[in-house]
Each structure stands twice: as C-alpha cells, then as structure tokens.
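Engineer: Here's a sequence, model it:
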Amino acid sequence: MRRPTAHDYSLDLLDGGTLPLDRYAGHPVLLVNTASKCGFTPQYEELQAVWSHYRGRGLVVIGAPCNDFGRQEPGNAEEIQSFCARNYGVSFPMSAKLHVRGPEAHPLFRWLAEEGGVLSRPRWNFYKYLIGRDGRLQSWFTSVTKPMNHRVRTAIDRAILQD
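Structural biologist: Just a heads-up that it's a prediction; the model follows:
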C-alpha cells in the first residue's frame, strides 16, 4: 500500500477556491503556519524574500494562517490578505485560516506531525515544513528559525537539486 504524501492533500485558499497540492508535484514546497499578531509575524518579510529568491528555481511558499496559538490570527480572510499584502508585500499563495493542532487540525498538518514525529508538531506560529519534489517531508523548523536562516536555505537548496 502506498504511503500518503503531501500531494494527496489540498488547501482552501484565502481568496477562495481550492489548491490541490499535487499541482506542485516536482516542486519543493515551504509550508508555514502564520499569524498576523505574533512576535514572529515579521518573518513574513523573509518568507516573501525566500519566495522571490527561489521561485524561479521551482520553490513554492505557502502560508497557512492559524488562530490556534494565543488567538493571534483573529481576522477574516479579507483582513488577513490585506494585512499581509500591505505590510509585507506577500505574493505567495495563502490558505484559508485553518487549525494545525488538536482534533480539528487540517489533515495535511496531521500528516506532517505523523511524518515528522512528536517534536515536529507546531507548538506556536511560524513552524516551517519543507516538502520535497516527491511530496515527502524533507525537514522542518521551529518558529525561532527564520526563513532566511542558513539551515533553511541549505535545506531548500538541497530540495531544489533533488531528483
């Protein structure tokens, strides 16, 4: 029996519609649970920089707004989208607000927790998950690891070069 990959899941988009992740088969994906009113919110700037720098090499960045931690994403879809565009120039895809932990966690985040183990479960906003071209979890990083950190960039470079 084939094990599931990230490509077996889809996300509702912040601006409407659905994003099937199999659309990105053959591309590495950096998925980040985000929030607009968090001490880590300035990481949006570096996420946009990662997107701008690596997009031409095939990397996809996806933000996943989440209100699970400290109720730091209270806005509706329009407010979140406006905040991200106005303050950080975010142009990468954003999912609709979702849960990343507990019984209501989105199936993709349940899969990520299973694949990465107990320590990979998001314990705050801005956990980063690097999914390889094959849809398998390659690496993950906690909130304190910034998107332009050397370890993150090295992992992205490896994922881009992976066959």
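Engineer: drop to CA atoms for contacts and neighbour counts, all remaining ones
Structural biologist: Noted.
Engineer: List the residues that contact the residue most central in space within the chain.
Structural biologist: Here the mean C-alpha position of the chain is nearest to the C-alpha of Leu31 (CA atoms, centre = their mean), at a distance of 1.8 Å. Contact criterion CA atoms under 8 Å, 6 or more residues apart in numbering gives Val61, Ile62, Gly63, Ala64, Lys128, Tyr129, Leu130, Ile131 as the residues in contact with Leu31.
Engineer: one more to put side by side:
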Amino acid sequence: MKLLKLTLFITILMFTFLSKSNAKYEKIFYDFEIKSITGENIKLSDYKDKTVLLVNVASNCGFTKQYTELQNLYEKYKDQNFIVLGVPSNQFGGQEPGSNKEIKEFCETNFNITFPMTEKVNVKGDDAHPIYKWAKENFGNSSVPKWNFHKIIINNEGKIEEAYGSFTKPLSSKIITVLEKIL
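Structural biologist: The predicted structure is shown next:
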C-alpha cells in the first residue's frame, strides 16, 4: 500500500513539473514578425489581444481539404478577435513545392482563403522559423508539427493555449470548445 501511495505521489509530482503553465515566456507570440505570402512584414503585435490559430499548411497533402474548415472557422469567429494564420511549409513529404505566388493562387482559387498566410518557412528543426522554436521552447514537443496541418492555439495573452495534430480537424469539438472558452 505504501509503495502504491509513493508511486501515485511521484506520478502526480512529475505531471506537476511537466505542466504547460510552467513555461517562462521570456517572449510572447506578439513579439515576433514573419513575412506574408506576398512579402510584406507581418508584425504579430498587430494581432495583440486576439486569439490565433497557427497552422502549418501544404497544397498537396491528404489534409489539404482542411483549408475549407479553416476558412469556415475564421469566418465564424473573426468578429470575436480571432485569426487563422496559415504557414506554408515544404518539410513533410515535399507537399508544398510551389512558390509563394503559386501557393496564394492555389488557396484563393480552390478554397477562397481570406485569412492571412505567411511565406513558406520551415516549422521544425534547426532552421525552423523563430515562432516555431519559441513554441517548442514554451510548450514542448506537442507544439512541433509532425506533419502538415498541425494546429497551435495562441490565446489573447500571446501564449500557447493548446496544440493539435493533423488529424484534429479545425471544426472539431476539441478546438471549438477551447476557442469558445478563451474568446
């Protein structure tokens, strides 16, 4: 019985130290910049006090159909200080080989995308964009994309609220529940 209590205590203690609330956040999301898909500088401070869904995207992926749900999610909540930010990346299966211009045309033509899109960047590894390095540093490996259409919810304080893998659809109850709680 003592061994069971000790094991339970150690397990609880371990999870306490692994909690995402322990992130130091020397910087917040709004402290960064990234280039738009058309080459202009996006100051993420322009999104201050907004909730952001950061999604690495690709045009030739089995999950590309999620663009429709991302656009619908954006339209549903954009008047409640919500932004979807699409971040094209070619790091997974070479599924985003096009130029920024080609990606933009693809998204507008096939999915009527109106939410902001960035230039194509790396989202994992040593060459990852600083936003993604920041996410890993503050939220751990669950914020590192394992494939295209990985989602990170940034709350209106500029901190990571939650991260979801590619299989979690943008209009899933998991994402909607978190968004409606924090919007």
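Engineer: quick one on the thing from earlier: would you mind reformatting the contacts of Leu31 of structure 1 (as TSV) and adding columns for secondary structure and distance to Asp22 of structure 1 while you're at it?
Structural biologist: Listed next are those as TSV, based on DSSP: H, G, I helix; E, B strand; the rest coil; distance: CA to CA, whole Å:
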residue	secondary structure	distance to Asp22 of structure 1
Val61	strand	14
Ile62	strand	14
Gly63	strand	17
Ala64	strand	17
Lys128	strand	19
Tyr129	strand	16
Leu130	strand	15
Ile131	strand	12
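Engineer: nearest to Ala77 of structure 1, of the residues you listed?
Structural biologist: Compare each of the contacts of Leu31 of structure 1 with Ala77 of structure 1 using CA to CA and the shortest gap goes to Ala64, at 11.3 Å.
Engineer: what residue of structure 2 takes the place of that closest one?
Structural biologist: Taking TM-score structural alignment as the alignment basis, one finds that Ala64 of structure 1 is matched in structure 2 by Val87.
Engineer: Just the buried ones out of the contacts of Leu31 of structure 1, please.
Structural biologist: Buried residues within these, defined by neighbour count using 16 or more other CA atoms under 10 Å: Val61, Ile62, Gly63, Ala64, Lys128, Tyr129, Leu130, Ile131.
Engineer: Okay, and the residue nearest to the fourth one when sequence neighbours are not counted sits in which element?
Structural biologist: The one in question is Ala64 of structure 1. Beyond its immediate neighbours in the sequence, the residue positioned closest to Ala64 of structure 1 (CA to CA, 6 or more residues apart in numbering) is Asn33, lying 4.5 Å away. The secondary structure element spanning Asn33 of structure 1 is strand 29-34 (assigned by DSSP states H and E).
Engineer: tell me the helices in structure 1, going along the chain?
Structural biologist: Taking DSSP state H as the test, the helices found in structure 1 are 43-54, 77-88, 107-116, 150-161.
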